[in-house]
Structure formats: C-alpha cells, structure tokens
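**Student:** no sequence for this one, just the structure:
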C-alpha cells in the first residue's frame, strides 16, 4: 500500500527540521537557544560566525561531535554559508544518523543571518550590518 504525504504533513515536518534567522534570534533572546554548529571551513569561521556557535568542519562532524558532548536529545541547529550550500543539510543528516533526534537546519545559513542584520563575530571582533531591505523589514 502506497503512503501519501499530505501538504500539511510536509510543511509541518519542514518547520520541525528547519529554522530561519529571525526565529533563531528570537529563541536566543529568550535564552532557550539551541547548540549552534557552524560546518564551514576554517577560513570562513575566522572571517565571521554567529556568536556562540561551535565550529566543526562538515567533513569532520561525525568524528568530532563527541568533543562538544551534546546529549542525544539536545536541540541542535547546523548552518553553512547560505541557500547555495548544502553543507548544513549534510551535517543535519550526519547528526540524525548518529542518533541526535532534535537537529534543525538554519535556512539561509550564515548569509541570511548576516543580511538580516544580526550580530556576527570574527577573529577581529563583533559587528552588525544594517539589515538588507530585501530580506528583513527595515522599519
């Protein structure tokens, strides 16, 4: 018997496994923020990242996640560069296969976090860009 997935089921699942920059920022403001894992390269990490994120290059995630020691029910959000990068999807799949049950992907990745005007930290300090009016309300 073929099972069919309704549109409602699909979109409910999508919301369960993804978050966007504004929702993530709101979670963090409430103090209920998840463990953030940046899976980009070392050079990308040095140039800028979401404050409080942990850096594990995507290719090393499976072998290095134990260094962070999250429990299997920890709320985890992974991110990569942006919509043109599937590194966060691969990372979420890796963590899910390792038994982490609450993994989400940051849609838009670091690019949209930055474009929406949220704080960024780099090896040289903390900054914040003005929101891009095409991605976030400016009034």
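**Tutor:** Received it, and whenever you're ready, just let me know what you need. This one's a predicted model, so the numbers in the text were calculated from it and none came from an experiment.
**Student:** From here on, just use CA atoms for contacts and neighbour counts.
**Tutor:** Fine.
**Student:** for this protein, what spans make up the strands?
**Tutor:** When assigned using DSSP state E, the strands of the chain occupy the ranges 18-19, 35-38, 54-55, 75-79, 102-106, 120-122, 125-127.
**Student:** Could I get these in JSON lines, plus columns for distance to residue 62 and mean neighbour count?
**Tutor:** Below are those laid out as JSON lines (distance: least, C-alpha to C-alpha, whole Å; neighbours: other C-alpha atoms under 10 Å):
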{"stretch": "strand 18-19", "distance to residue 62": "20", "mean neighbour count": "18"}
{"stretch": "strand 35-38", "distance to residue 62": "12", "mean neighbour count": "23"}
{"stretch": "strand 54-55", "distance to residue 62": "13", "mean neighbour count": "18"}
{"stretch": "strand 75-79", "distance to residue 62": "13", "mean neighbour count": "24"}
{"stretch": "strand 102-106", "distance to residue 62": "14", "mean neighbour count": "24"}
{"stretch": "strand 120-122", "distance to residue 62": "25", "mean neighbour count": "17"}
{"stretch": "strand 125-127", "distance to residue 62": "29", "mean neighbour count": "12"}
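**Student:** Against that first model, consider the following:
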C-alpha cells in the first residue's frame, strides 16, 4: 500500500516535470523572435538608460504635484492637442511627442537648461512622455522628471485639472 502511494507520487512528479519542461520549450519557441529583436536593440527606445540619459528620472504623482504646487517646475503634456484641450494639469504646456521632426518651440529652448521639467502623457504604458523627455535631454536640459502614471493617475488622485488651450 505504501509502495503504491510512493509510486503514484513519483508518477505525478514525473508528469509535472514533463509538463513544466514542455511549457518552457513552448514559451522559448513562441518568444524566440522577440528575444532576437531585443538582442538586436530594437526595443531600446522604450527603455531609459541612466548611463545614456542621466538627467531623466521617474517620479510619482505625489512628487510631481509637490513640484507643480510650488511652481518649481515647468510641466509639459506630451499628448496630442485634442486630449490636452479636453483636460490637463493646470499651467502645463502642450508639447506633443509626435516624433523628432517636430521642432521644440524657441521659447522652450530659451529656458535655463538646469530648470526642472516635469513631463507626462496619458498614463500607464504610454511612451510619449519618455520620448519627449529624451528629446529635451538631447537639447541639453539636465533635470527632467517623467511622471509615472501620467494624466490618468493625476485625475484619479483628484488633483487640480483644467481644460482649454495651451498656456503661452
């Protein structure tokens, strides 16, 4: 009787190991093309390397609100103009991250390069704020903060909002 229980346990363990090994092989086969693309650096633009971008760091909604409340930072909304007009952080400037072809306006380029800049986009998995932060960094700005959670988290936290045209 004890031998039967031990034999049954071994059989179950063997089945679990086989299923686990097959799962690993299947996952590797399915994701191999993505792993190859990652190794070639195709997803590099979606990551923030502190070595390449030492002036950019991620901050929480609370940290962004603290900087905004005391007027210590210039806030940029990286979304397109229409969503910006529908609602944004008060005093934020609309600077869509629509690609590197769009020039950064001269009045922004006239800001002191050490000035604290806070950048946000829609939220969650939005990459626009990161893309804009990298562009600003490439223009020489040295203190850029990317607000994680973006506009959605700002609204959800019940923080001040305004709608309408961009601040000039």
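**Tutor:** Structure's in. What do you need? The model shown is predicted, which means the values in this text are computed figures rather than measured ones.
**Student:** Give me the TM-score for this pair.
**Tutor:** For this chain pair, the superposition-based TM-score is 0.70 by TM-score structural alignment, normalised by the length of the first structure; 111 aligned residues with a C-alpha RMSD of 2.4 Å.
**Student:** sorry, back to before: which of the strands of the first structure sits closest to residue 63 of the first structure?
**Tutor:** Among those, strand 54-55 comes nearest to residue 63 of the first structure, with 13.2 Å by C-alpha to C-alpha.
**Student:** Off-centre distance for that closest one?
**Tutor:** Distance of strand 54-55 of the first structure from the chain centroid (C-alpha atoms, centre = their mean, to the nearest Å) equals 11 Å.
**Student:** how much does it stray from the second structure?
**Tutor:** Average distance, strand 54-55 of the first structure versus aligned residues of the second structure after superposition (mean C-alpha distance after the TM-score superposition for the first structure): 0.7 Å.
**Student:** thinking again about what came up before, now distance to residue 45 of the first structure too, for the strands of the first structure, in TSV please.
**Tutor:** Shown next, in TSV, are the strands of the first structure (distance: least, C-alpha to C-alpha, whole Å):
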stretch	distance to residue 45 of the first structure
strand 18-19	21
strand 35-38	8
strand 54-55	7
strand 75-79	11
strand 102-106	16
strand 120-122	7
strand 125-127	12
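**Student:** Of all those strands, which one is nearest residue 68 of the first structure?
**Tutor:** Using C-alpha to C-alpha, the nearest of the strands of the first structure to residue 68 of the first structure is strand 54-55, at 8.1 Å.
**Student:** Pull the residues that contact that closest one.
**Tutor:** 35-40, 45 (C-alpha atoms under 8 Å, 6 or more residues apart in numbering).
**Student:** so it aligns onto which residues of the second structure?
**Tutor:** With TM-score structural alignment applied, strand 54-55 of the first structure matches the range 93-94 in the second structure.
**Student:** Quick one: map residue 149 of the second structure onto the first structure.
**Tutor:** In the first structure, residue 149 of the second structure lands on residue 108 (TM-score structural alignment).
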